[in-house]
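A.B. asks: Provide a 3D model corresponding to the input given below.
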Amino acid sequence: MPFRQIVVWLLGLAAVALSGNVLWVLWSQGLADSEDLGLALFYCALAMMAWLFCLFGPRLAIGGRAVLKGLLLIVSLGLSLVLFELLMTPFHLVFNSAHQATLHAPQSAKRHVGDKYRFDLEVDPELGYVPRRGGQYAYDRHGAQRNAHQAQKPPGVRRVALVGDSIAAIGYLGGWLERLGPRGVEYWNLGVDGFGAWQELKYFERHGRALRPDLVLIEFCLNDFDGTPMILKDQDGQAVVANLYLGSEQFNPWLYRRSTIYRAYLSLKASLTDRDGLRADVKNALAAFQRHAANDHFTLKVVVYPLMSPYEQWPESYKKQRQDILVILRELGVEHFDATGLLAQALQGRPLAWARMAEGDYFHPSEAFAELLARRLLADGFLAAAN
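C.D. replies: So this is what the prediction gives:
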């Protein structure tokens, strides 16, 4: 059997198998999980297109009028791509180009402000989403989580603004610092679930600067390298937000919102270029924090959180991201505390579950580890600007 026929048979079998996968997804999940169904259709369509090309492409090139047949083949492929794009559009697939999340209420600050307030998010055209503020919500009108302090800073009081993603929003570190630290210091929590470095900067510019902090403490999680947020769907009060794995200069926002094929291309680009541009975006965000610190006369410091696992068990990608953020902070001259060593010491004689907020959670530290971290920061005088 000629080699081309073998390839045609294999691609045909792949197309049949992937068609069966589409039916399986429909039978097992229905339309509830559009991401899984969309991916199944995507791979099925790719296999069908490859099979048809191998089956009919060579025949079109045989015989007379080969140029005309070649043009017809190109036009057919173009129309297939258009149909493919139309078929995939409702599923808003991001592949491996971004971290995708459906807009929902985060489990961020329940332990910090109690259960009587609601934790809802709303679509924001610049940041992707922001927490709802005021009234019945956990974030007050000034943008921080509710606390007992007045927005107008009293004379003689030092104010610390905690900035970050869900690690900050959970409130463990800020709560322990307030309980263990000196009197006359206010802690304001500006952490928002799922935010990356760029979103944290913009949210601080909107709300944090007006609080006139004396110290801004960024609680940096290694997944804060997630890039610019894009809203792919906004219907019935819900949204799908994608934080890209590429720097802001590496993609076209208009195309990203509208084209599945373009997002598939960016997924390949992110994989081949090691998420090009994200390091520069994080550095630019921290440099902007530095400029605000100089203009507003506050001190900027950063706590770098480790993965909640022994260092030797970390994936290489996170070892690199830790190295990247430490290099960035040294280059900018930002005072920082790398908690990796503290975690290693703490795990000597303790089970791994002691350090984690929940079983299998590699990112969020437990309240016990947050207490240990708070005690270490206070003992080292790391928060001197708040004393």
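
A.B. asks: all contacts plus neighbour counts: C-alpha atoms, from now on.
C.D. replies: Will do.

A.B. asks: May I see the buried residues of the helix or strand where H112 lies?
C.D. replies: Applying DSSP states H and E as the criterion places H112 in helix 110-113. For helix 110-113, the neighbour count (16 or more other C-alpha atoms under 10 Å) marks K110, H112, V113 as buried.

A.B. asks: what's the closest non-adjacent residue to the second one?
C.D. replies: Same thing as H112. In this structure, H112 finds its nearest non-sequential neighbour in G171, 5.6 Å apart by C-alpha to C-alpha, 6 or more residues apart in numbering.

A.B. asks: quick one: which of the buried residues of helix 110-113 is nearest to P131?
C.D. replies: Minimum distance to P131 across the buried residues of helix 110-113 is 13.7 Å, recorded for K110 (C-alpha to C-alpha).

A.B. asks: who's in contact with the helix or strand hosting W176?
C.D. replies: If you go by DSSP H and E, W176 is part of helix 172-180. Here helix 172-180 makes contact (C-alpha atoms under 8 Å, 6 or more residues apart in numbering) with 112, 162, 168, 185-187, 189, 367, 370-371, 373-375, 378.

A.B. asks: before we go on, could you also do this sequence so I can check it against the first one:
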Amino acid sequence: MRRVRRAVTRVFLVAFGVLIAVAALECGLRLVVPAPAFDPTWGMGSSVGADGQASYVPDEELGYVPRIDGPVFNEFGTIRNPYPVAKRDGIERVLFLGDSVTERRRIVDALSVLHGEATCEYWIAGVGGYNTVQEVRFFERYASRIEPDHVVLTFHNNDFFTTPVALRDESGDLVVYAGDRPTHGLGAWLYRNSRVARAVVDWSSERGGVAEVESRAGVTRDALARLRDQLAASGVQLTVLLFPILNPRDRWKPGETRSREIALELFDELGLRSIDLLEPIERSIHDGVDVREQPDDTWHPNWEAGRRMAQFALRHGLLDGGVMDDRVSIHADPSRISLASGGQQVLTIDAGRHRAGRSFLVLGSASGTEPSTSLHALPVPLVDDGYFQLTLAQPGAWIRYDGVLDENGRGRAIVAYPAGSDATLGTLHHACVLYQAFPLAFHAVSAAVALELTR
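C.D. replies: Below is the predicted model of the structure:
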């Protein structure tokens, strides 16, 4: 009997000691950790809409989803818009897929203003807190039904990570979703009032380090590959926008730097058409332009940053289709040069004002225009020969041009031969190619123009 009493006493003392320790920890956290500014029932804002119903609901596969066919999201899982469901001839249906950056539409709205809506519809399927794996699954289940012509996936720097989100289930308990990790069932009162309970959830779903980025690279790659293959099978174009941290690079955390490195590696490995948005953000920060929606928020751009990134994306062919485009015109004058007397051919390029500031190459071939040469899947109407490789490897060396379209989307190049040149007689062909340098991608090409070399 004494042994039983001693055992009970020890258990009681241990439990009491644990209780005292937890209470002390709770007091310490309350002194150190400020009270959350957001509704504790939802890690990213209120989970209740204006109609009193939940804006987001738990989901077994995705963790949570926005309320489908509610006041914000329609039956297709896209934010409500004025476009008809039936597709219209001559109008490209562009679907923007992503997380809260896409949902808050800073970049998308700027695109609609800069590019216009005469030829494009801008559908948005952005869900706050989602990572790439969730975004692809959400597309497969809901947004794919709008049958887009072009899917633009915004890959956020934090898309390898998981965002813990707390939602009330039907019984009123809080379910904390932490990506692909186990969920935690907590009472609403405990989660709302206990800093220790919050700390346990945050610790168990800790995010943002190099190890987590690397551990989730595989599942993220699989999701990207699946999206690529599904869209390719349907003839739908895919473009990935790589979104940066809104901080100078020297202030990025190791996990943020590693996230960018792995993302670029995956895009290259999978052959994805991508546009890196780091350059306009770095330039803006260097120029002293505020790019953040909130002073301490390095994840969400303000309107000015959205405009600058949209402008950059358009200049790099976001809505150009990424294929041969007859709007890139090239005019050659004259079409013939006598090597005896010498002369020069002026190539005038017009790619359209929406491509102002884009980089371009002028490539040539001494062997004709067929068969064409593929540059990253873009067919260039020039035969790959020694002259082609020379103009590709040494741009501006044999043909004079600065390589950047002016504010009207125009450029000029000069092919010159001095009098008495000993070049081989025959016909050269030249074409203009629009491209981005990093990650390397070729977006549009002109027709080929001829230059006949005579005696």
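
A.B. asks: So after superposing, what's the score?
C.D. replies: Comparison of the two superposed chains (TM-score structural alignment, normalised by the length of structure 1) gives a TM-score of 0.64, and 289 aligned residues with a C-alpha RMSD of 4.2 Å.

A.B. asks: whereabouts in structure 2 does the helix holding W176 of structure 1 align?
C.D. replies: Against structure 2, the aligned range for helix 172-180 of structure 1 is residues 106-114 (TM-score structural alignment).

A.B. asks: Same question for the matching stretch: list its buried residues.
C.D. replies: By 16+ other C-alpha under 10 Å, the buried positions in stretch 106-114 of structure 2 come out as R106, I107, V108, D109, A110, L111.

A.B. asks: Could you do stretch 16-34 of structure 1 as well?
C.D. replies: L18, S19, N21, V22, L23, V25, L26, S34.

A.B. asks: how many neighbours does L83 of structure 1 have?
C.D. replies: Using other C-alpha atoms under 10 Å, L83 of structure 1 is surrounded by 11 other residues.

A.B. asks: Could you confirm it falls within a helix?
C.D. replies: Yes - with DSSP: H, G, I helix; E, B strand; the rest coil as the criterion, L83 of structure 1 is assigned to a helix.

A.B. asks: ok, so what distance separates it from F53 of structure 1?
C.D. replies: Separation of L83 of structure 1 from F53 of structure 1 (C-alpha to C-alpha, to the nearest Å): 16 Å.

A.B. asks: Map R273 of structure 2 onto structure 1.
C.D. replies: Under the alignment (TM-score structural alignment), R273 of structure 2 maps onto E335 of structure 1.

A.B. asks: contacting residues for that match?
C.D. replies: Here E335 of structure 1 is in contact with L300, K301, V302, L329 (C-alpha under 8 Å, 6+ apart).

A.B. asks: Please flag which of those residues sit within helices.
C.D. replies: Taking DSSP state H, the ones among those that sit in helices are L329.

A.B. asks: Tell me which entries of the contacts of E335 of structure 1 lie within strands.
C.D. replies: Among the contacts of E335 of structure 1, the members found in strands (DSSP state E) are L300, K301, V302.

A.B. asks: can you put these in JSON lines and add neighbour count?
C.D. replies: Compiled in JSON lines, these are given as follows (neighbours: other C-alpha atoms under 10 Å):
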{"residue": "L300", "neighbour count": "23"}
{"residue": "K301", "neighbour count": "21"}
{"residue": "V302", "neighbour count": "21"}
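
A.B. asks: JSON lines for these, including distance to L272 of structure 1?
C.D. replies: Shown next, in JSON lines, are those (distance: C-alpha to C-alpha, whole Å):
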{"residue": "L300", "distance to L272 of structure 1": "35"}
{"residue": "K301", "distance to L272 of structure 1": "33"}
{"residue": "V302", "distance to L272 of structure 1": "30"}
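
A.B. asks: from the residues you listed, which single one is nearest K269 of structure 1?
C.D. replies: Using C-alpha to C-alpha, V302 comes nearest to K269 of structure 1 of those, at 30.7 Å.

A.B. asks: measure the closest one to L286 of structure 1 for me?
C.D. replies: Per C-alpha to C-alpha, V302 of structure 1 is found 10 Å from L286 of structure 1.

A.B. asks: same question, F42 of structure 1
C.D. replies: Distance, F42 of structure 1 to L286 of structure 1, using C-alpha to C-alpha: 38 Å.

A.B. asks: Repeat that for G171 of structure 1.
C.D. replies: Going from G171 of structure 1 to L286 of structure 1 by C-alpha to C-alpha gives 22 Å.

A.B. asks: how about the helices of the stretch 201-350 of structure 1, start to end?
C.D. replies: Under the criterion DSSP state H, counting those that start in this stretch, helices of the stretch 201-350 of structure 1 are mapped to 253-258, 260-272, 278-296, 316-332, 340-346.

A.B. asks: how about CSV for those, with mean neighbour count and distance to L79 of structure 1 added?
C.D. replies: Shown next, in CSV, are those (neighbours: other C-alpha atoms under 10 Å; distance: least, C-alpha to C-alpha, whole Å):
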stretch, mean neighbour count, distance to L79 of structure 1
helix 253-258, 14, 17
helix 260-272, 18, 13
helix 278-296, 18, 35
helix 316-332, 15, 39
helix 340-346, 16, 53
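
A.B. asks: Name the residues that touch stretch 139-147 of structure 2?
C.D. replies: For stretch 139-147 of structure 2, contacts defined as C-alpha under 8 Å, 6+ apart pick out E75, F76, G77, T78, V85, R93, L97, A125.

A.B. asks: so the first one sits right up against P66, yeah?
C.D. replies: No - the criterion here is C-alpha atoms under 8 Å, and E75 of structure 2 misses it with P66 at 10.7 Å.

A.B. asks: The two: which is more packed in?
C.D. replies: Per other C-alpha under 10 Å, whichever of E75 of structure 2 and P66 has more neighbours is P66, with 22 against 15.

A.B. asks: Show me what the more buried one lines up with in structure 1.
C.D. replies: By TM-score structural alignment, P66 of structure 2 lines up with P131.

A.B. asks: for V136 of structure 2, same thing?
C.D. replies: Match for V136 of structure 2 (TM-score structural alignment): L201.

A.B. asks: and what of V433 of structure 2?
C.D. replies: Checking with TM-score structural alignment, V433 of structure 2 has no match.

A.B. asks: on that earlier part again, inside helices: which ones of the contacts of helix 172-180 of structure 1?
C.D. replies: Counting by DSSP H, the contacts of helix 172-180 of structure 1 place H112, A168, E367, A370, E371, L373, A374, R375, L378 in helices.

A.B. asks: out of these, who's nearest R279 of structure 1?
C.D. replies: Looking at these and their distance to R279 of structure 1, the nearest is A168, at 21.3 Å (C-alpha to C-alpha).

A.B. asks: need the contact list for the alignment partner in structure 1 of F76 of structure 2.
C.D. replies: Counting by TM-score structural alignment, F76 of structure 2 corresponds to H142 in structure 1. H142 of structure 1 makes contact with R133, A151, H207, L211 under the criterion C-alpha under 8 Å, 6+ apart.
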